[in-house]
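A.B. asks: below are the sequence and a predicted model for it; my questions follow.
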Amino acid sequence: MPLCNDSSRKLALAVALLFVGVLYIIFSTRSISVPVSNLLHNINTPQPVKKIELPLDELEAVLESAAAGNNNTVIIALVNRAYVEDVGGGKAMLDLFLESFWEGEGTMPLLEHLLLVATDQTAYDRCRFRRLHCYKMDTTGADLEGEKVFMSTDFIEMMWRRTHFLLDVLHRGYHLLFTDTDVLWLRNPFSRLSNNGSLDMQISVDQNNVEAVQSINTGFYHVRSNNKTISLFHKWYDMRLNSSGMKEQDVLQKLLDSGLFNQLGLNVGFLNTSEFSGFCQDSPDMGAVTTVHANCCRHIPPKVFDLTLVLTDWKSYKASHVNNKWSPHDKCGGSWKDNHYVPKP
């Protein structure tokens, strides 16, 4: 009996080992065949290559967002603390500027394409509070925070920094419409500008001139990004080194008068003050006026005061459609005689 039992146990063990061996062979073969089959499939079947998105720098990202849906064109304005703080009467220059978009005809949607370029943290924070497209410009080596009086050293420096920034925008392939924040937008200017690409640059003037010479104003102008305009801006910005005491507008005027525009093959349009008006020369027709610029004015407080009157005149026109005269710009007219004015630091 013991021998029989022992033989039975050995036979059962052998059968069990044989069964386990068969199972091992079956499952190991399956486990190997699946990956090999998949590997061959992957080699012979083209796989889509995942696109690697390169990170955008901060400026490119905000430009792309602001220009979207606007023919690759971005509206740019420069602001500092002096332009976003109350100067009396409960309003700042930026307040009036943005209010004009609300009160203008067909202008409110354009805020989606407005980029405010801040020269200091206060201006940047105010822009962010307004939920606009905002960018803080690098101002290393310069103090551009407080009010910079017309033709002061800091004022001239700020104008050149602005020119360099706009050159960067053109280099990136964006068309731009630059506007000072002391320009009220009463109608959509794009409907009055040439948008068929025939003009490389369209720029405002202080006064209409029937002669060949134009008194240009760089407070409002449209530029298409191309080799000609980029070359112009390069030459313009480089001229700062040999133009001590001159603001960028005067240097551009000099380049225009010298014939450089013609040499570069630039097609330039000059905006008539009947539509693109200013304090230097009022538009006589409220039914045609598109923008009003507080040019021919020296300080921020009188600009805010007289532009407030312009908005009041505009609201009256919208209610009655009666073409009246603009209120006198007395505060701005008197700003040139105010030799005791001290801007806020």
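C.D. replies: Sure thing, it's come through. On a predicted model such as this, the values are computed, not experimentally measured, just so you know.
A.B. asks: contacts and neighbour counts: CA atoms only from here.
C.D. replies: Will do.
A.B. asks: could you pull out the helices in the stretch 151-300 of the chain for me?
C.D. replies: 153-171, 227-238, 248-257, 260-263, 300-320 (DSSP state H, counting those that start in this stretch).
A.B. asks: what about the ones you listed, which gets the closest to Ser277?
C.D. replies: Checking the helices of the stretch 151-300 of the chain against Ser277 by CA to CA gives helix 300-320 as the closest, at 11.3 Å.
A.B. asks: beyond the closest one, next helix or strand please.
C.D. replies: Proceeding N to C from helix 300-320, the next assigned helix or strand is helix 330-335, under DSSP states H and E.
A.B. asks: this is the other structure I want to compare:
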Amino acid sequence: MIPPHRLSYHRKPSPPPVTPFPRSSDSSSPTLKMLPEPPATLILRRFLFLVAVSLSCVILFRASDSIRFLPRFQSSTSGSSFSSFPFNFSAFDDSPLEAGDGYRLEKVLKDAAMEDSTVIITAINEAWAAPNSVIDLFLESFRIGDHTRRLLNHLVIIALDQKAFARCLVIHTHCFSLVSDGVDFRHEAYFMTPDYLKMMWKRIDFLRSVLEMGYNFVFTDADVMWFRDPFPQFYLDADFQIACDIFLGSSDDVHNRPNGGFNYVKSNNRSVEFYKFWYSSHETFPGYHDQDVLNIIKSDPFILDIGLKMKFLDTAYFGGLCEPSKDLNEVCTMHANCCFGLDNKLHDLRVMLQDWKHFMSLPPRLKRLSNFSWRVPQNCSLSSIHHYDSLKDIEEGGAGLT
């Protein structure tokens, strides 16, 4: 596990009192005892004192102002203290594009949060942020969805490179740039390549940090289309609930195949400890991505020990190309999972949006009676993913679709 970097901020000491005219060591001097100070000397002495006080105030103000924008490293739901961020957050860099207070993570989250401190988070790189790419389709789904447009006010887009951040500033309100030294996330990260694995695990550790700051979140991949408000379908008593590639009929069945591209997590000690455990497990199972590791650890006794309540979301409401939601009157989200290649993904996402627009154009009576179904997957194929799944099962005992 990457060791946490500790941020230290030292307040400069106030300058010593200015004594421009020291008294003579000869205490018996009659001149010093008897003669009053000239008016000009008294005025100069007061002026220099005011200058010293003003400089002290400026130093203290700057120190307190830098601290004011530091993220909260203590959970709002407990008295325990958590470790600081392990990332090179661009909010603390000197880049002109990111140095403004408006792009600090604490402020971005606060501005986007709902009344209960819940935010919606997605992450993009240059490939997914390009015009007419994934992020545009993602935002369009909110605009054409059923009562989803208002949720854009609570969406935070995490940019993994400078071009993605610049594009986010053009198309959305709440943006944050997350930069990693020595890692290039600009281009399409192909499934299970080293860059893909770094991106997935970076995401897990970043989300742990958001929980530590006291924010609940819905994390959504940008290739998840939002067609209805999902919050009414979430379980009120769950700490961690996650969508599935394959749903077996029960929200409590650990044999469900979860997909890390969509989950709702509440900020508390249990969820923070779970994310720490999840992230640290990538060292125990090197070469696996976060979803594979989750499939391995979801039954671990540690989860029972910390008391985490985990739920799996029904694909009837939270579907995907692996297992599409069948009833468009019920669907909340649809994920372009089980798909290799950006071009294939974009093609099927556009078809998905066309299908939804056609459904929404129907009169209410026809919507209820309609047997309308998705025309996807088309270019996306499950065969290559089943092949990967079989190899993992045979070679290393891994499980899980992607």
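C.D. replies: Sure, I can see it. The model shown is predicted, which means the values in this text are computed figures rather than measured ones.
A.B. asks: picking up where we left off before, got CSV for the helices of the stretch 151-300 of the first structure, with mean neighbour count too?
C.D. replies: Output for the helices of the stretch 151-300 of the first structure, formatted as CSV (neighbours: other CA atoms under 10 Å):
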stretch, mean neighbour count
helix 153-171, 18
helix 227-238, 17
helix 248-257, 17
helix 260-263, 13
helix 300-320, 18
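A.B. asks: with distance to Pro189 of the first structure as extra columns, can I get those helices in TSV?
C.D. replies: Formatted as TSV, the helices of the stretch 151-300 of the first structure follow (distance: least, CA to CA, whole Å):
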stretch	distance to Pro189 of the first structure
helix 153-171	19
helix 227-238	21
helix 248-257	21
helix 260-263	24
helix 300-320	16
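A.B. asks: read off where the top strand by length along the second structure ends up in the first structure.
C.D. replies: Ranked by residue count, the top strand of the second structure under DSSP state E comes out as strand 257-265. Strand 257-265 of the second structure corresponds to residues 215-223 of the first structure when matched by TM-score structural alignment.
A.B. asks: list the buried ones in the matching stretch?
C.D. replies: Ile216, Asn217, Thr218, Gly219, Phe220, Tyr221, His222, Val223 (16 or more other CA atoms under 10 Å).
A.B. asks: same check, this time on stretch 202-210 of the first structure
C.D. replies: Quick answer for stretch 202-210 of the first structure (16+ other CA under 10 Å): Gln202, Ile203, Ser204, Val205, Asp206, Gln207, Asn208.
A.B. asks: on the three-state scheme, the aligned partner of Thr140 of the first structure in the second structure is what?
C.D. replies: Residue pairing (TM-score structural alignment): Thr140 of the first structure is matched to Asp181 of the second structure. Following DSSP: H, G, I helix; E, B strand; the rest coil, the label given to Asp181 of the second structure is coil.
A.B. asks: any idea how far the closest residue to Asp181 of the second structure other than its chain neighbours lies from Met310 of the second structure?
C.D. replies: Distances taken as CA to CA, 6 or more residues apart in numbering place Asn88 nearest to Asp181 of the second structure, at 7.0 Å, with adjacent residues excluded. Distance of Asn88 of the second structure to Met310 of the second structure, given as CA to CA, to the nearest Å: 31 Å.
A.B. asks: same thing with Val218 of the second structure?
C.D. replies: 14 Å.
A.B. asks: now for Lys325 of the first structure, how many residues are close by?
C.D. replies: Counted with other CA atoms under 10 Å, the neighbours of Lys325 of the first structure add up to 12.
A.B. asks: that concludes my questions; thank you for your assistance.
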